[in-house]
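*Asks:* coords please:
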Amino acid sequence: MPDAVIAATGLYTPPQSLSNAELVETFNAYVERFNAANAEAIAAGRIGALIPSSAEFIEKASGIKSRFVVDKSGLMDPELMRPVIPERSNDELSILAEIAVEAARDALARWGKPASEIGAVICAASNMQRAYPAMAIEVQQALGIEGFAFDMNVACSSATFGLKTAADFVASGSARAVLMVNPEICSGHLNFRDRDSHFIFGDVATAAIVERADQPVQDGHDAGWEILGTRLKTQFSNNIRNNFGFLNRAAPEGVGQKDKLFTQEGRKVFREVVPMVSDMIVEHARDIGVDPKGLKRLWLHQANINMNEMIGRRVLGREPAPGENVIILDEYANTSSAGSIIAFHKANDDFGAGDTGLICSFGAGYSAGTVFVRKR
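*Replies:* Okay, here's the model as predicted:
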């Protein structure tokens, strides 16, 4: 069966950026209003006073300094605290498909080949705009691609699961080339009134093209990346959850309402996911004959700087040198499935033929995926 390569990647970054200071200003205004409106109940001990936040707290807890968002105005309004995204008619391109198409066009330009050579489209993301029709089919139509398309959701691991699926399609002959897109409008699913999580996510879209290794490389374009091995893992946990949806709206008032948006038990996630992912990386590397300590770069899911740094130390067996364990959290925040692809897209220009690296994701499920690559 033919080998698969990552031929190109693409990135779409929304034009609006929201700093920690701006986010905290809005959150603290909400806290002040809430505490004033509930002063009597707080004094009587019936409810607890909300605690204000700070930009320093956010950066220390997460490594995040700012994030890109599709709408900033609603997130800076303490009366609203959600993105304002006008609903579009069914005849218009949806906003999730729109940002996916922008990332795909960037990838296609770097690939140097027409979209007509793509045989399949996978939309792999956490935060789908709708249940159906599939977002991937809308992207397929917008780009004029024939073949087939479908959505997949494995939370923050969606991109590595998508790369594995694309590589399998190429190897089996189902498609000569596959486009995978990861559009994430995480701000539409985040509780901006929760001090522990309101700062975590940002919005973005990434794309990757996987094709047969025996296909010619266009003149002036990059030769891409040989996929050395892919591995997936899932293990059920409620520690990261989002019950968004009409079917779960019937709960009695006050019962389970918080979990209709993103919620997590952060300390439990750290304790359980870090060893799971670290062991998975080391075992996978051993099984395919790669020395994890010899990896030139780690492109990890951008979850939390403390998690990423701990995994980096465990995999490399030492403190990573600057640039070895790529961090884009400070600028982009956690962008769910897109994070590891952003890191890979933005930090690989210095690789020479034969250099190896790891694309790795981990998130709700629990889910984790590893993709070892070698520069062609």
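
*Asks:* CA only for contacts and neighbour counts going forward, please
*Replies:* Noted.

*Asks:* what ranges do the helices span in the stretch 101-250 of the chain?
*Replies:* 135-143, 158-172 (DSSP state H, counting those that start in this stretch).

*Asks:* quick one more, to check against the first:
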Amino acid sequence: MKESAHPPAPVLCGLGTWLPPHVVTNDDLSQELDTCDEWIRSRTGIGRRHVVQPGVATSNLAVEAGRRALKSAGMETVDAVIVATTTPDRQCPATAPLVASELGLGTVPAFDVGAVCTGFLYALATAAGFLATGSARTVMVIGADTYSSILDPTDRSTRAIFGDGAGAVVLRPGRTNEPGALGRVELASDGRGSDLIMVPSGGSRDPIRAETADRADPYFRMEGKKVFRNAVERMAEASLAVAERFGWGVDDIDLLVAHQANIRIMHAVADRLALPRSRCHVHLDRVGNTAAASIPLALADAAVAGSLRPGDRVVTTAFGGGLTWGAAALRWPDICPA
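*Replies:* Prediction:
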């Protein structure tokens, strides 16, 4: 039999999500911090977020989303697991092997990808490589984060923005022209901006030791204004690039599912693309910025709401610490998110 001249395309065939049940509203935050619902909504578009309770870790969220993704795909197992996260259960080891074990997947390869809010797209590209080389026939990609574990409890800006959650997809090899097939994932980075989004202490550059603990800063920090400008420019560029690879013009894009960071960033990206804001799906009003979980959570929400239908042309894009950014495009498959 003659081998195909092209490697198989990664095809999205399952989607599952999980949000911790505990909800923190803007009014709840106003009881602890100098803020209010109007201040938060006007600057971020966020009204509430889901937050884990004590004892619940990133792996717990990832496992629940993974189980649902398997159900959505009609599968009981996969050949590999990739977890995109900034908040692993522990600094060492990676969280993915535990997730794979808890899912009952045996000794499949499992590892973490760290690209902050762009992590889900980086993990998708990595999964595509597994499928293209035949290293796996099915791959689960999970974006999961518990940002509440790294937020300064006194910082009203970051606590207002971030929430916890997980989203998982299952990929299989298929044809490049079938619904659900991903083209090349557009990825990029710029380490010159590595200090714009970071957790200053806890890594090898500034380890937390007993003698320096009083000077350590283990919390998430972000320079919002500089991040805003970079995020809009980079996500718009990446979105155009992946659309062009599919032969789409802006008018051909049925839905833009951007990383749910801030409503003003999302609208600015749509405006720069000359795409009607009505085609930019918004989910962060109910969940906040869920980092690596953002895109799969938003895709599932759009599909359930009916704003994303089988055959629709969708572009996803994200920007995160590193700095990292990227985009992917596909025709939406006929799947039921779980």
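
*Asks:* to residue 318 of the first structure, which of the helices of the stretch 101-250 of the first structure lies closest?
*Replies:* helix 158-172 (25.2 Å; CA to CA).

*Asks:* show me what residue 241 of the second structure lines up with in the first structure.
*Replies:* Aligned by TM-score structural alignment, residue 241 of the second structure pairs with residue 283 of the first structure.

*Asks:* and residue 199 of the second structure, what's its match in the first structure?
*Replies:* Match for residue 199 of the second structure (TM-score structural alignment): residue 242.

*Asks:* over to residue 219 of the second structure?
*Replies:* So, by TM-score structural alignment, residue 219 of the second structure is matched to residue 261.

*Asks:* same check on residue 20 of the second structure?
*Replies:* Residue 20 of the second structure maps onto residue 14 in the first structure, by TM-score structural alignment.

*Asks:* looks to me like residue 7 of the first structure is in a strand.
*Replies:* Yes - checked against DSSP: H, G, I helix; E, B strand; the rest coil, residue 7 of the first structure lies within a strand.

*Asks:* nearest residue to it in space, please, no chain neighbours.
*Replies:* residue 224 (4.4 Å; CA to CA, 6 or more residues apart in numbering).

*Asks:* correct me if wrong: that neighbour contacts residue 6.
*Replies:* Yes - applying CA atoms under 8 Å as the test, residue 224 of the first structure and residue 6 come out as touching, 5.6 Å apart.

*Asks:* neighbour-wise, which of these two wins?
*Replies:* residue 6 (26 against 22; other CA atoms under 10 Å).

*Asks:* residues touching stretch 133-145 of the first structure, excluding its own?
*Replies:* Outside stretch 133-145 of the first structure, the residues that touch it by CA atoms under 8 Å, 6 or more residues apart in numbering are 93, 96-98, 100-101, 115-123, 128-129, 146, 148-151.

*Asks:* buried ones in it?
*Replies:* Neighbour counts over stretch 133-145 of the first structure (16 or more other CA atoms under 10 Å) mark 134-140, 143, 145 as buried.

*Asks:* contacting residues around the aligned residue in the first structure for residue 315 of the second structure?
*Replies:* Aligned by TM-score structural alignment, residue 315 of the second structure pairs with residue 358 of the first structure. Residues in contact with residue 358 of the first structure, defined by CA under 8 Å, 6+ apart, are 295, 297-300, 370-373.

*Asks:* for the residue most central in space within the second structure, what are its contacts?
*Replies:* Nearest to the geometric centre of the second structure sits residue 292, at 2.9 Å (CA atoms, centre = their mean). By CA under 8 Å, 6+ apart, the contact list for residue 292 of the second structure reads 84-86, 116-120, 143-145, 166.

*Asks:* please redo it, this time with the cut-off set to 6 Å
*Replies:* 85, 117, 119-120, 143-144 (CA atoms under 6 Å, 6 or more residues apart in numbering).

*Asks:* distance to residue 206 of the second structure added to the residues you listed, as TSV?
*Replies:* Listed next are the contacts of residue 292 of the second structure as TSV, based on distance: CA to CA, whole Å:
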residue	distance to residue 206 of the second structure
85	20
117	22
119	23
120	27
143	27
144	25
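
*Asks:* show me which of the residues you listed are buried.
*Replies:* 85, 117, 119-120, 143-144.

*Asks:* and the closest residue to residue 236 of the second structure other than its chain neighbours, how many neighbours?
*Replies:* Nearest residue to residue 236 of the second structure, sequence neighbours excluded (CA to CA, 6+ apart): residue 269, at 5.5 Å. Look at residue 269 of the second structure: counted by other CA under 10 Å, it has 25 neighbours.

*Asks:* just the one 4 residues further on next, same as before
*Replies:* Here the count is done by other CA under 10 Å, and residue 273 of the second structure has 16 residues near it.

*Asks:* which residue in the second structure lines up with residue 173 of the first structure?
*Replies:* So, by TM-score structural alignment, residue 173 of the first structure is matched to residue 134.

*Asks:* how about the strands of the stretch 201-350 of the first structure, start to end?
*Replies:* 203-212, 225-234, 240-241, 263-264, 297-300 (DSSP state E, counting those that start in this stretch).

*Asks:* by contact count, what packs against the third one?
*Replies:* Packed against strand 240-241 of the first structure, as judged by 3 or more CA pairs under 6 Å, 6 or more residues apart in numbering; DSSP states H and E, are the following elements: strand 263-264.

*Asks:* over to the first one?
*Replies:* Strand 203-212 of the first structure makes packing contacts with strand 4-12, helix 95-111, strand 177-185 when contacts are defined by 3+ CA pairs under 6 Å, 6+ apart.

*Asks:* just name the most buried of these.
*Replies:* strand 177-185 (a mean of 31; mean count of other CA atoms under 10 Å).

*Asks:* from the contact counts, what lies against that strand?
*Replies:* So strand 177-185 of the first structure, by 3+ CA pairs under 6 Å, 6+ apart, packs with strand 120-124, strand 203-212.

*Asks:* switch the cut-off to 7 Å
*Replies:* Under the contact criterion of 3 or more CA pairs under 7 Å, 6 or more residues apart in numbering; DSSP states H and E, strand 177-185 of the first structure touches helix 95-111, strand 120-124, helix 158-172, strand 203-212.

*Asks:* quick one: map residue 324 of the second structure onto the first structure.
*Replies:* Checking TM-score structural alignment: residue 324 of the second structure goes with residue 367.
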